[in-house]
Every structure is written in C-alpha cells, then in structure tokens.
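**Student:** sequence? don't have it. structure:
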C-alpha cells in the first residue's frame, strides 16, 4: 500500500510567472477560493451566481442577460460556444492569424462543420476589409476569431466585425481568453454575439473557469436546439434547425437553464472556481477597467522598451501588439532554452517558449493581471539581461531597466 506521506505536502516554489499565461493569481482570489462550500441550489449560492453574471457584464462590455461561467478551462468555453452555435454541415469563417485560429478550425472539424479561413501571416492581423470580402463570398453561418493570440502576441481589431456579420446574416464568436481584463472587450459596441474568456491571464486567477457572454440572437439559435433535462430534444425546439448537439456537458442551452431562474440541474457548479471568478471580477472592477487597461499598456510598453534597450528585436507588428504579451527574437548564437532554464533556476522567473513556426525562434514574455506591475517588469528585464550576459551575449549592461522605467512613466 502506498504511504500517503511518501510525496509530502504540496509546497510549490514561489515562482514569478512572466510567460504568456498562466500568471500568479491575485491573493484575494486565492483567499476567496478557500471559503466554505455551499450546495448548488442553496439561496446563498444562487445569489453568488447572479452576482457573477452582473459583475462580468461590464468586463465584457455588454448588457447581455446571458453572461455567466462555463465550468472548465478557457478551452471549455471555446468548445461550448462553437458546439452550441454551429451544426454539422453549416459553414464558419475563421479569422486565422496564429495557433489559436488553428484551434478553432480543429474544433469545427470535430463538430462536422465546414469552414473557410481568411488569413494573415503570423505576426500580423487580418484587415477588416479582407474579412468582409471573405464573408460576402462564403456567406457563413458563423464568423469566429481570436482577439489576442498569445502564439503571435498580436491582437486582432474587432470593431466592425458585427456589422459584417449582420450584412451576411451570420453570428459571431470571439475567443478573448488572453485579453479579458487586460484589454478592452466591447461585445455590444463590436456587435459580437458570443465571447468567452479565462481567468488565468489578465484576470489574475487560476485556470478552471470560463466566463462567457451570449447575445439574444445567439441565445435564440442555441435554445432552438434545446434539450430537456433528460437530454431529449424538447417539443419547443424549432423545426429545421438540425440535430441536437453532440455534447451534454457543453450544451449551452442546458447550462443557461441552470443559470436561469429555472435552476434546472445540469451539473454541480464548481463552487470554489465560482468564488475565484467572482473575486477576479471584483478586483478588476474595483481597480477600474480604464485604469486596469492603462496599467497593462504601461507594462507592455515598458517591457518592449527594456527588451529593445538590450539590443533585442521584437516579433510582429507594433501597431497590433497585445499589451500583455511581448514576443522577442532569440538572438543568434543564444540557446533559448538554456536562458529560460537559467531564469527559472537562478531567479525563479518563468518566461515562455513558442509554438509551430516560431518554436525556438522567439520568447514570449508576459506582464498581465497581478503581474502587470512596474517592479515585476523591471525584475524580469534585469534577470534576462544577467542571464544573456552570463551566456556570453554582448549587450549594453544596465540599459534595460532605465529604458523600461522611462517608458512606464510616459505610458501612465
């Protein structure tokens, strides 16, 4: 029999997570998650659920009644949105400019939907006129995009996307996992129907809960494929809307019934994660969204300035750079993984590697949520400078921190 004491109590190192996510959780969020559990239909619990809905509406920039949580990581929210919005045989248009545009395509393939893409090279974004041209040609049922793709560190402009969708009779879906709480999300102004996010980046929480907002138009389509609590298509389903969805857990119609006044049982709510998501929103709104976005902009500008002062080259288009993740080329002759290891072993700092065509070519350095702070940016830059110098890379020692300080102050 295995000795339960063999592995010891969990005691992770106090590491500073300055990669593309996850990041260190805000202490208030961790404290909230340690609160006592409640039954899923306890009136105190359902009151917390209603509070979560109210708290996330301004964060999504919406008045949508259907603003709630999907239990699971950010990818659970993505899959729930897509599997509930589009049916086998329908066509989607994917705005594709990085690794997570490829993820949307993979999920659509699993659903059995058809899709076409409108593409930009990694490091760029897709012009809105190119999206409109593709939408007019494809006439999709759904237009979907990532907002900020951490694989390329680019943020796709979305103002005007809703107007394009309305022109062709499509719904819209946006994955805002990497930007929610750090860059403006404007569901109503953009005219976007469904947006999902995650806690583990700019919101400063742990992975495991996916905030979502759903427009009335999207809700109408979702409820047209309604199930009853036994998983059987209900009599009030609209004829001609195709088969019921292939997932029970990710059936948003059932999840929405659980978050409605009906409180129809769907799953046991992840109580501690709901507490954490609630506190993430309280922290963000307490700071003030504009102040929070300004802090993330300052952190990104300071990080960029410090990296450039070291003589490093940033990856991607400056005009569309995410505020919270910066891509930087690994210099020729430098072992990128050895630098990451030295950062971790000597300074307890994690920076990110890259995916696909950028693997081994760039580092991705984040400053978001609880870590989008001046001193954490400066510590990270100083540590990277020391590690590069130790590996023999010739750089202007001591230049990064003053450059970052100046940039932070200018950005504020």
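**Tutor:** Alright, I've got the coordinates. Source: prediction; values computed, not measured.
**Student:** C-alpha only now, for contacts and for neighbours.
**Tutor:** OK.
**Student:** Look at residue 98 and say how many residues are nearby.
**Tutor:** 26 (other Cα atoms under 10 Å).
**Student:** what sits against residue 187?
**Tutor:** Residues in contact with residue 187, defined by Cα atoms under 8 Å, 6 or more residues apart in numbering, are 60, 61, 62, 193, 194, 195.
**Student:** Quick one: mark the members of those that sit in strands.
**Tutor:** The strands, defined by DSSP state E, take in 194, 195 from these.
**Student:** Filter the contacts of residue 187 down to the buried ones.
**Tutor:** 60, 61, 62, 193, 194, 195 (16 or more other Cα atoms under 10 Å).
**Student:** putting a second one here so we can go through both:
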C-alpha cells in the first residue's frame, strides 16, 4: 500500500528576514475565500477595486495600475520587456544584487545595457545619475529603490525630473520598499513601477503590483502584437513586438481594462491577497504604515547596536524595513541562523555576493513591523550570540528597542 503525505502542515515561524515575511492574518483569510469564474461580476468588480486600491498605495492617478500574476520578478520582467525595444539603450545604476537583475533582464530583452556601479552599502548622488544619463542617452532608466541585498534606499524624488528633462523613461523596482518607505509615483515622475506583496505589503509572494504613466502606456501600446484569432492584427513590425506573450503589457492592459479581453486566467486567490494587502494598508493609512515601519526599523537598529553588533552600510540611506549587521568574529553565521530557526522559530537572512557569510539581514516588515516581533527577535538573537561565545550585554538589545518604541 502506497503511503501518501498528510495535509500540508507548516511549522509556525516568525519571518524576520529580508522577505518573505509573515503575512497579515486577514490576507491569509482572504486567500481561503471561494473561487469564482474569471468573468463573474464579483471577480471583475474585485479586479476594479484592486486597481483603485493600488492607486492609493502607489500615490498615483494612473489608470494603468494592475497586477501581474507571478512573483515580483514577473512584474520587473513585464515592465522591461514591454518598454524596451531591441537595441534601445537602458541605463542601470547598480548598488546591489537587484540592480544586476534589472541589467540582466534588459539584456535578455535585447537592449544595449549600460551600467554604473557604486560600492555596496552606498547609494548614488543624483548628480552621478544625471551625468550618466547625459553620457549614455538611454531610452529607459531602470533603478531599484530599496535593495534588500545591501539594505540601501536610493533617493528617487529628483530623478524623475531629470529623466523628463532628457526624454528618458523612468522605471523603478520597489519590491522591497513599497509600503514601508515613502513612495510618490506621480510626484516623483515615475513612468513605471513594480513591486511584490511579500515585503512591506505583508502578503505572500506571487502577485506583482504595477503602475504605468500615460507616456509608458503609449510605448507599450505601440509594441503590442495580439494573439492570433482574438483580434485583428496590429501593424507592429516583427522586430518591434514584445517577445513575451505572458508579459506583454499591452494585452494585459486589455485584460484589466473595460473590454476584459481574455489574456490569461487571473490568479483568483492571489488577487484576493493583493486586494487585502492594499486594503489593510490604506485603512491604517499610508503615512501611518510608513511611520510604523520607521519606528520598528529604528528600534531594531538600536537593539542590534546595543548588542554590540556593527551595522553595514550608510545609515543615512538605510531602508526603514531591514538592517544588515556584521556577523561577529568567531560566530558561525549559518549555524547561528539555524539555531534561531530551530530553537526559537525565528528566521533571519544572510546575503549575496560580497556580503554572503559576512552579514545577517533582519527585517521589520508588514505585519512584523511591530513591537513584540522586534523584542522577541532581539531576545532570541542575544541568546544565540551568547551560546556561540559572543560577549553581549544582558537585555541590552531589548531595552534599547523598547526605549525607541516608548519614545515614538
């Protein structure tokens, strides 16, 4: 007789890494709601409601605000492959792992990719970005806002005006930053922005909110090649059309638009999750949620510093929602992380590239940007550090963090 596994029964974890994080309970409940057909009036109404909710999240009036079914990387790819023609110049300022990702996706879209780089732990002065734009003359600037690999938050508020001055489309990947750090799509002059649910928005990975300016929509519309047999073919050159069917934003816009032209079957449970993530954020208040992330991040920062840990990177440009700490000499980083998980049920992260094995990344995002989660994590981290021979002050981390919460 064949033995089959039992029902899925994951352990209870407190996810305090750089993402994914523990989802809001109401988001998990929303995902368990019954399925309906993709053209059921309830379904199409939920899609329309979700679009309006995310206009509030992004701080935009863009009609072209919707979801891409897939992880945050799906949103990135949809934006880049739909905006970039073969041979277009794309400028990518790289200050961490995810800048390299934007460059790779642009290369796969057959762009002529130009990068500028700065040391991990730093961000770009706006003057450096403008100088590169003048020199490269790109069609698109692709810039990460918050890169969790380094915990840095690139200022964007002046970049849009520079791009507009030089006739450059401005795209940002806000996967790790949206909802926990200031973001003003319209005021900052963004042409395209994408994110994911699994960071500050407090949901599961699997849906990518996206917004496009009218200028970006014009570019997308000029490149759409429709599915055979669905509509009459547009007059699009064979060398110009978007090379992905699934990520062709022109067709996706028609699916989310008033005509509801079939493109794919919307991921119903993920739609429910994304809708609830935005609803929860806007009910609490966008500014209030950002402030909650700021306070929780400041408390975690104070706590790890009070434990004697050295913080990586330029603190003036650290994201609210994640901190990177240097692993103390003599402490086995992976073993300590394993002890946090196995003994306390708490997950923290390592990093990539030059920071792999050098830092731990500790997040305070979404549902976990709260006092009890921060204090519990710091107490566990203190115990684990002491177990592996590090000299740390008793209660130092939790006391320092609690002081921040009390004074905020």
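**Tutor:** On my side now, so go ahead. Being a predicted model, the structure only gives us computed values, none of them experimental.
**Student:** TM-score for this pair?
**Tutor:** Scored against TM-score structural alignment, normalised by the length of the second structure, the superposed chains reach a TM-score of 0.97; 408 aligned residues with a Cα RMSD of 1.5 Å.
**Student:** could I get the buried ones among the contacts of residue 187 of the first structure as CSV with distance to residue 308 of the first structure?
**Tutor:** As requested, these are exported to CSV (distance: Cα to Cα, whole Å):
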residue, distance to residue 308 of the first structure
60, 33
61, 34
62, 38
193, 39
194, 37
195, 34
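**Student:** Of the residues you listed, just say which sits nearest to residue 397 of the first structure.
**Tutor:** For those, the residue nearest residue 397 of the first structure by Cα to Cα is residue 60; the value is 42.2 Å.
**Student:** ok, for the aligned partner of the closest one in the second structure, nearest residue in space, not its chain neighbours?
**Tutor:** The pairwise alignment with the second structure assigns residue 60 of the first structure to residue 58, based on TM-score structural alignment. Nearest residue to residue 58 of the second structure in three dimensions, chain neighbours excluded: residue 185, at 5.8 Å (Cα to Cα, 6 or more residues apart in numbering).
**Student:** What's the one you found aligned with over in the first structure?
**Tutor:** Correspondence of residue 185 of the second structure to the first structure, assessed by TM-score structural alignment: residue 187.
**Student:** what's the spacing between its match and residue 118 of the first structure?
**Tutor:** For residue 187 of the first structure, the distance to residue 118 of the first structure (Cα to Cα, to the nearest Å) stands at 21 Å.
**Student:** picking up where we left off before, how would you label the residue nearest to residue 58 of the second structure: helix, strand or coil?
**Tutor:** Following DSSP: H, G, I helix; E, B strand; the rest coil, the label given to residue 185 of the second structure is coil.
**Student:** Once you drop chain neighbours, what's closest to the most centrally placed residue in the first structure?
**Tutor:** Closest to where the C-alpha atoms of the first structure average out (Cα atoms, centre = their mean) is residue 177, at 0.9 Å. Spatial nearest neighbour of residue 177 of the first structure, chain neighbours left out: residue 197 (3.9 Å); criterion: Cα to Cα, 6+ apart.
**Student:** which residues does the one you found contact?
**Tutor:** Counting by Cα under 8 Å, 6+ apart, residue 197 of the first structure touches 74, 77, 175, 176, 177, 178, 179, 180, 210, 211, 212.
**Student:** Secondary structure for these - can I get that in a markdown table?
**Tutor:** Output for the contacts of residue 197 of the first structure, formatted as a markdown table (three-state DSSP):
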| residue | secondary structure |
| --- | --- |
| 74 | helix |
| 77 | helix |
| 175 | strand |
| 176 | coil |
| 177 | coil |
| 178 | coil |
| 179 | coil |
| 180 | strand |
| 210 | strand |
| 211 | strand |
| 212 | strand |
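**Student:** Tally up the residues packed near the corresponding residue of the first structure for residue 378 of the second structure, please.
**Tutor:** In the first structure, residue 378 of the second structure lines up with residue 381, judged by TM-score structural alignment. Look at residue 381 of the first structure: counted by other Cα under 10 Å, it has 24 neighbours.
**Student:** Hmm, residue 403 and residue 381 of the first structure touching each other?
**Tutor:** No: checked against Cα atoms under 8 Å, the pair residue 381 of the first structure and residue 403 is beyond contact range at 10.3 Å.
**Student:** what's the overlap in contacts for the two?
**Tutor:** Contact criterion Cα under 8 Å, 6+ apart; residues shared by residue 381 of the first structure and residue 403: residue 306.
**Student:** which residue ranges form the helices in the stretch 101-250 of the second structure?
**Tutor:** All helices of the stretch 101-250 of the second structure, identified by DSSP state H, counting those that start in this stretch, fall at 126-136, 159-165, 214-221, 249-256.
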